[in-house]
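A.B. asks: only the shape, not the letters, is given here:
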């Protein structure tokens, strides 16, 4: 097996605001609460995380204990205990446990040991990933794609230092203290602000723009690929030095003094940054202490607070899901002022450069990644306009009819891994339904020769719970950006409605896409993505003007939905057509539009027509379009949940 790429060979290990520092500080003081790394693809996020475990000091564990108990702990929280004072011990490397995005709750928490239950009739607990990660690193790549309830579960365990399992006839509590590291590409969707705040530190990473640095990335990557063992050997001394420094910082962190003056500065800084709650103050204080220990100091200085704030506060200043995280460094200067001179120069940490493990030339830096905000400007009339959206609001909940089986979310009904239990089925995948398993086995006990004692079970008796919850969907917006939509500043209202629906899709964990049509054709302005931020940015600069190629817009939507059906057959789509229903592009435009609508209807696509027509003289064309689509028809003024409630109350009066 080839050597792991050395941690010390990654550029950014000496960056005061970078990913490497954040990872090291949270291993020095795991109470910080983990690290979230946000960055574009090809920036070696996964590579540096996987390299971290190799430079951490080894740990002592009780031999044979599945929960990695510390021999020095007088009362270890391990179901395999208790252990005597003379229990055998062993020394091993720190584990890096990777949690797949598709992991089930059983896999994370642990569950009933099915083999023992079936063969011996014993209800024995089989540890999950949290148990394996105790005293190590739990790594979740693409954490933004992990379901919210699992992220909550991980963060709760990381904060409490233990995991409690009450399920399938098993009641177990075990220690679960680990460093949680999540990586994500913001273009694939954001974490909800509530979850984002639970990560102790966040960093933004981007590939270098300096050609010399990019050349070095390629050179190092090629050298590693040609001779992994030789390349790793060339950094062995740096790796040992880094391990020794981390070990010294871990020993020193308990001795670092955080004075009342420094604590007051942290409180003033967090108040000035207008963060919510007290988590920011606590995390900043812990990070400042770890930073001081890392740099060999025994007292926290203003420089430690500044470094901690740059890692602990940016993601806690978000006020809107569409706002990018960030921190005004001039505010830091105003609040913290000048620091006293440092007593000793910091040791020189090892540094270097590394390409991404996939060989795409990425590497780590502490620089903020530029956000993708380029709008789509399809060809149209020269007189096109770009209107800013109005204020957003809480929209109605629009769902896909029936019961699906897609990824868990918060929109439409579906059979999911979590939710309320509605029945059972034969199988081995999912949470065991003990009552139904016993009921399935009971009629055959005499035939199996049971006279007394334990229940005789067979594999065919096994029943797992069927649960109904909610799924996320693909919400594809098909937006009319023609001249008629620009009339009377209508596009302001249209954009406000779409942004409100986008915000709703963000909260419900939907995938979103954007098709626009104007002039003579339609354009896929945003391929389906989890990033509603990008969708909002594209919509912000969407121009309006020209004729109305309604048929082309519907056909482009049909093409996108068919492609997505092949890519992700479980995810059911919801097509949202935003238009006044007019079709003014070419001969027989109306007939072609109806044919395109019929195509979508026959494909069974759940649709919604947001009617943008206004004024005293209305043609009702959007309503006719809704009939051909088999879609729900909603006037734009009734997209708001508040407006719908008012209308219902008015009709009931």
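C.D. replies: Thanks, I have the structure now. Here the structure is a predicted model, which is why all the values come from computation and not from measurement. Residues are numbered from 1 along each chain as shown.
A.B. asks: can we go C-alpha only for contacts and neighbour counts from here?
C.D. replies: Fine.
A.B. asks: how about the contacts made by the most centrally placed residue in the chain?
C.D. replies: For the chain, the residue nearest the mean C-alpha position is residue 144 (1.0 Å; Cα atoms, centre = their mean). Neighbouring residues of residue 144 by Cα atoms under 8 Å, 6 or more residues apart in numbering: 184, 188, 189, 190, 191.
A.B. asks: tell me where the stretch 451-600 of the chain has strands.
C.D. replies: Using DSSP state E, counting those that start in this stretch, the strands of the stretch 451-600 of the chain run over residues 463-471, 474-480, 511-518, 521-529, 573-579.
A.B. asks: distance to residue 197 and mean neighbour count for those - can I get that in CSV?
C.D. replies: Converted to CSV, these look like this (distance: least, Cα to Cα, whole Å; neighbours: other Cα atoms under 10 Å):
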stretch, distance to residue 197, mean neighbour count
strand 463-471, 24, 23
strand 474-480, 27, 25
strand 511-518, 22, 26
strand 521-529, 23, 20
strand 573-579, 31, 25
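A.B. asks: CSV for those strands, including distance to residue 126?
C.D. replies: As requested, the strands of the stretch 451-600 of the chain are arranged in CSV below (distance: least, Cα to Cα, whole Å):
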stretch, distance to residue 126
strand 463-471, 17
strand 474-480, 36
strand 511-518, 35
strand 521-529, 37
strand 573-579, 38
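A.B. asks: so which of these is nearest residue 206?
C.D. replies: strand 521-529 (20.2 Å; Cα to Cα).
A.B. asks: okay, pairing it with this:
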């Protein structure tokens, strides 16, 4: 099968450079590629793997031992000093987001265990990726137990398996490359930091450049062999240049002045830990080798910093990745390097006018309007106000009371397809519990039971317990009464904090708002809490209070989501003062709508924003009809709010 040539890709110079520098120096730690759909992220990763230098390994070793530095703890060892050597292309191993733990780390060889009764280890994807590239498409959707395995391997350079009668450890050093669409959710901070470099990609807006991309892709689809042959010389030259840069790297000098400059840049951008300094230094050396220089310049440092620092400056998922390039130029003395740090790896990429700023256009949030907006008058148009939330705070974990069976996550206990094996069962579906199956068949054989298909008398399945994610649906009153006396600011801050917790727990979140005469699904259920936070910040307040419509829209949203994901339990958080003021008999309609929600057995919390000496207490009545927990707006605080919703997602 023909792979689209790497050198034929246009419009992604930053990504091409980042991938190439990791090919020159695998110790950089890999690349995280963030971008919208259809920006050739996967195409470039697969194309670049074909340019990697070939690998020498001990012949017959399943763990790709380097004959020049044999692993003394290799499970296939010990290898003799004169062992035959085999040369092969570098591997690109793809890790599917739905892979099982056994497939990733390896497991007991099933066929030999059942046929010969021997416990032999079968290597997994981490062993195959050793000394190559491990590629994870949609890495932000990877289940947490697989993320933990990647973190262990990336930190130690080894993979350890201790289960099913197998005790094995082997080398697992690889270049980790991940692609993701930020709209589908963010990455865990621990895994994010393990990527050496990060690149944000977007489709070019230049019509001529877009036309050239289409022209080349159509030519490749029409005749892959001819198109690949057309770019064969460019691919060979690029591959040879990568090999030359690898050989040149040990001679590149990283002087004290360059080290101090790197430290100054990392300190000025307030990055966490020392990994940023190390990665920036390694990237600067690789860039100098790639450009054919024997010493690291400030231009090399500037290129390295733009690739290594943006994703390490984020303090929470609502911060935009990026960096202040003016500050970077100031720190490095506005030195213009001889090389073009923003050009493509072949030096003759399309005219792009320099690398795009990954942080996007400058500027902060829109100015907030006055925080106080008087309730609307019937004879005048309803005024609106936009209140900005305060800084989010960390909330306590709230979980379901019982064990569910929802999607894997990090919140409530659940029986899932991924996690820790806690027992065994009989059945026709689910992952096989191999030791239990072997024991059961040995017992069946001893009592003379007749064997079934495949020679097995009994098949046992694993009972797996992990954590599930929930749907947190926020139903927010955005009427005029909510905007008064900065109540909306308090509410937004509390909800933003819950969104931060939902991000960490891998929940799905949704946002229903109601104001004026209607309710709307402002944000359909999604795993991208940063999108939810953006919608929340821009939420205006003003107008009447169509509470019934908000509840009905929430119930319908949960109903539709259950059709798509019936195992995901929902928690409805209603934030209102209870003053239903949209039309006649509005209060009765709101209470009737609450009955509809209760009939669907939706767990709920009502946050009462009504203040003042004289209160109508309508939100309390609403909570009774919903069968929900009730709290006052003054209690919207990390401990208070999450303490109340703890265990309400049953």
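C.D. replies: Looks like it came in fine. Fair warning: this is a prediction, and the values are worked out from it, not measured in the lab.
A.B. asks: sorry, back to before: surely the residue nearest to the centre of the first structure is in a helix?
C.D. replies: Yes: under DSSP: H, G, I helix; E, B strand; the rest coil, residue 144 of the first structure sits within a helix.
A.B. asks: residue in the second structure paired with it?
C.D. replies: Aligned by TM-score structural alignment, residue 144 of the first structure pairs with residue 140 of the second structure.
A.B. asks: just the ones in strands from the contacts of residue 144 of the first structure, please.
C.D. replies: Counting by DSSP state E, the part of those found in strands is residue 184.
A.B. asks: circling back to that earlier point, so how far is residue 250 of the first structure from the residue nearest to the centre of the first structure?
C.D. replies: Going from residue 144 of the first structure to residue 250 of the first structure by Cα to Cα, to the nearest Å gives 30 Å.
A.B. asks: and for residue 592 of the first structure?
C.D. replies: Taken as Cα to Cα, the span from residue 592 of the first structure to residue 250 of the first structure is 70 Å.
A.B. asks: same check, this time on residue 29 of the first structure
C.D. replies: Distance from residue 29 of the first structure to residue 250 of the first structure, by Cα to Cα: 7 Å.
A.B. asks: can you give me the strands for the stretch 51-200 of the second structure?
C.D. replies: According to DSSP E, counting those that start in this stretch, the strands that the stretch 51-200 of the second structure contains are 55-58, 85-88, 92-94, 106-108, 121-123, 133-137, 158-163, 166-171, 175-180, 197-201.
A.B. asks: with the first structure superposed, average distance for the fourth one?
C.D. replies: Read that as strand 106-108 of the second structure. Compared with the first structure after fitting, strand 106-108 of the second structure deviates on average by 1.3 Å (mean Cα distance after the TM-score superposition for the first structure).
A.B. asks: by contact count, what packs against that strand?
C.D. replies: Using 3 or more Cα pairs under 8 Å, 6 or more residues apart in numbering; DSSP states H and E, the elements in contact with strand 106-108 of the second structure are strand 121-123, strand 158-163.
A.B. asks: 7 Å instead, please
C.D. replies: strand 121-123 (3 or more Cα pairs under 7 Å, 6 or more residues apart in numbering; DSSP states H and E).
A.B. asks: repeat that for the second one.
C.D. replies: Strand 85-88 of the second structure sits against strand 55-58, with contacts defined as 3+ Cα pairs under 7 Å, 6+ apart.
A.B. asks: in the first structure, what residues pair with the strand it packs on?
C.D. replies: By TM-score structural alignment, strand 55-58 of the second structure lines up with residues 59-62 in the first structure.
A.B. asks: chain center to the matching stretch, what's the gap?
C.D. replies: 33 Å (Cα atoms, centre = their mean, to the nearest Å).
A.B. asks: contacting residues around it?
C.D. replies: Here stretch 59-62 of the first structure makes contact (Cα atoms under 7 Å, 6 or more residues apart in numbering) with 68, 69, 70, 71, 87, 88, 89, 90, 91, 92, 93, 94.
A.B. asks: from residue 179 of the first structure, how far off is the last one?
C.D. replies: As judged by Cα to Cα, residue 94 of the first structure and residue 179 of the first structure stand 11 Å apart.
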